[in-house]
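A.B. asks: got a predicted model here, sequence first, then my questions.
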Amino acid sequence: MEPGSIGLYNDASVYDILHAPGTREEAEGLLRMHDRFVTAKASAKLWLEPACGTGRYLIRLAKKGKRGVGFDIDPGMVEYATARAKRLKLSPRPRFGVASMESFVGDGLVRPGSVRLAYNLINTIRHLESDDAMLGHFEQMRTALAPGGVYLVGISLTVYGLEPPSEDVWEGRRGRTTVRQVVNFVPPVANAGRARRTERVFSHLTIRKPSGEEDRDSTYTLRTYDEGQWTKLLKRAGWSVLGVIDEEGDDVKLTAPGYGIFVLSPE
């Protein structure tokens, strides 16, 4: 994020309002994915979300009786998620802690072999800035998963030199506050080595309240993978692909550039 910018991740309440729409349906999709792919014993009860933000999925899943743990590198997100779960008096109540995607097992939050399902959706994993960071993350996840557990990773794959810039618009509302985000994605024009494997993301937020309107701009980068790079990385990490699915848990044939959820199992 650029110095001095105030982006989406700097304000947990704004983040939560923007991402709330569709949470129920997405959580239902996770339940279907679990029922289809997970074969872990019942003793492995944990559902794990790396980089969980405000914990919206885990809070929804707790209402379905699922025992969840989430972590985020941002203390403000963790504080917000913890307070909301407590306020809702959920049982089981999801637990949240501050941790990075490269180091989260054995810190009192996630025990080795305790996770039946982990999920990391909507390109969040691409915040890891190098293949080494990604390999470290997958090794941590291998340790966390119980036998028969799976890891769901939602990722967009690129085609260098052929993927055009694109724009997404998101909007959420809570009470008398409306949050609108316009996001512009600028992919690398070609794969010219490691230094060029970044997609530039420009975010413009408009926050409307009865007291007035506020605009916030920020920018960040995401690491890019084409199909070959992603396949090679998973092979190096020692993970098998059980399937590629959409948000509802149905099989898809992913054609890059495009987004899919990879159902992964450690070899």
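C.D. replies: Yes, it's here.
A.B. asks: C-alpha from now on. contacts and neighbour counts both.
C.D. replies: Noted.
A.B. asks: check contacts around the closest residue to Thr198 other than its chain neighbours.
C.D. replies: Once flanking residues are discounted, Thr198 sits nearest to Arg223: 4.6 Å by Cα to Cα, 6 or more residues apart in numbering. By Cα atoms under 8 Å, 6 or more residues apart in numbering, the contact set of Arg223 is Arg126, His127, Leu128, Glu129, Ser130, Arg197, Thr198, Glu199.
A.B. asks: go again with 7 Å.
C.D. replies: Arg126, His127, Leu128, Glu129, Arg197, Thr198, Glu199 (Cα atoms under 7 Å, 6 or more residues apart in numbering).
A.B. asks: what's the answer for Asp74, then?
C.D. replies: Val98.
A.B. asks: can you give me the strands for this structure?
C.D. replies: Counting by DSSP state E, the segments of the chain that form strands are 46-49, 67-72, 95-98, 115-120, 145-157, 166-174, 177-186, 198-209, 212-223, 239-245, 258-266.
A.B. asks: same list (the contacts of Arg223) but as TSV, adding distance to Glu102 and neighbour count.
C.D. replies: Below are these laid out as TSV (distance: Cα to Cα, whole Å; neighbours: other Cα atoms under 10 Å):
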residue	distance to Glu102	neighbour count
Arg126	13	20
His127	11	16
Leu128	9	19
Glu129	11	15
Arg197	20	22
Thr198	19	20
Glu199	21	20
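A.B. asks: put this next to the previous one:
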Amino acid sequence: MTAYYGELCTKMYESDKSMAEGPELSFYLSYVKGRKVKVLEPMCGNGRMLIPLMQHGVDTDGFDISEDMLKVCKEKAVKLNLKPDIFQAKIEEFNSSKKYDLIMIPYGSFSLLPDSLVNKSLQNLKNALNEGGKMLLTIVEKDNKIEEVSEWTETNRKELDGQTIIEYRKIAYDDETKILHIQLKYDAVGEGIVERTELMDFPIRLYNPGEFNRVLKDSGFRQITVHEVRDGYGDGQSFPVYECMK
């Protein structure tokens, strides 16, 4: 069974990455705190950024492709008496009658899009921005430390909801397409028996430094600035956030 952020993957993700905090959250809050702005978070997943923003009084909508991720997001929101406007959608098909002052995609979710969907997705987001609105978009840049893994290798193990969930992965890089192909396998184990397995393809488009700047310019965005934000998914990790205007 292949699922995109299915139930087991979502449980594992939520156990590690439930809520944004620290320098990453502070960075995004610096664009909205104390201002009356309407924010959209495409690819919002389990609400790790959306919910903390709402807790700080920021009017935030979100959407994601994964039904399981959105379910977790809604459950967390209910416990905190929050009522986010979140819905299921693909970014390359997104069409909004609403207009937003700020659109943000934290961490590297946008790099899940292959080149064939990038321009259409950027145009959809641009169309949803108010004139003079900003976008904060994070991509994954290529470094020289790619280690390919040809056999299933255990990368995480958690005791969740009375069962053991084990994550395995394989990694291969295609230099022609610049895509890092990550295959993920999640086994739910109870009393030593694998009760359920989820498989997921997780292709990440790796950009060379400066390459994404040109992509944004070609899509009509302007005033492009790149910020380096540290400690996003964990201490010591950093990633580039592209700030641009419609």
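C.D. replies: Perfect, thanks for sending it. Worth saying up front: this structure is predicted, and the values here are computed from it rather than measured.
A.B. asks: returning to that earlier point: would you mind measuring from the residue nearest to Thr198 of structure 1 to Arg32 of structure 1?
C.D. replies: 29 Å (Cα to Cα, to the nearest Å).
A.B. asks: and what of Trp170 of structure 1?
C.D. replies: Trp170 of structure 1 is 25 Å from Arg32 of structure 1, by Cα to Cα.
A.B. asks: could you do Gln229 of structure 1 as well?
C.D. replies: From Gln229 of structure 1 to Arg32 of structure 1 the distance is 29 Å (Cα to Cα).
A.B. asks: ditto for Leu145 of structure 1
C.D. replies: Taking Cα to Cα, one finds Leu145 of structure 1 at 19 Å from Arg32 of structure 1.
A.B. asks: who's more crowded, these two?
C.D. replies: Shown here are Leu145 of structure 1 and Arg32; by other Cα atoms under 10 Å, Leu145 has more neighbours (27 against 15).
A.B. asks: give the aligned equivalent of that one in structure 2.
C.D. replies: Applying TM-score structural alignment, one finds that Leu145 of structure 1 aligns to Leu129 in structure 2.
A.B. asks: nearest residue to that match in space, please, no chain neighbours.
C.D. replies: Tyr100 (4.8 Å).
A.B. asks: OK, contacts around the one you found?
C.D. replies: Tyr100 of structure 2 neighbours (Cα under 7 Å, 6+ apart): Lys38, Val39, Leu40, Ala128, Leu129, Asn130.
A.B. asks: for the third one, give me its contacts.
C.D. replies: Residues in contact with Leu40 of structure 2 (Cα under 7 Å, 6+ apart) are Thr60, Asp61, Gly62, Tyr100, Leu102, Ile103, Met104.
A.B. asks: how close does the last one sit to Gly232 of structure 2?
C.D. replies: As defined by Cα to Cα, Met104 of structure 2 lies at a distance of 14 Å from Gly232 of structure 2.
A.B. asks: who has more neighbours out of the two?
C.D. replies: Met104 (24 against 19).
A.B. asks: give me the neighbour count for the equivalent of Ile122 of structure 1 over in structure 2.
C.D. replies: Aligning on TM-score structural alignment places Ile122 of structure 1 opposite Tyr107 in structure 2. Tyr107 of structure 2 has 20 neighbouring residues, counting by other Cα under 10 Å.
A.B. asks: ok, Asn119 of structure 2 - contacts?
C.D. replies: Asn119 of structure 2 sits next to Ser219 when contact means Cα under 7 Å, 6+ apart.
A.B. asks: brilliant, that's me finished.
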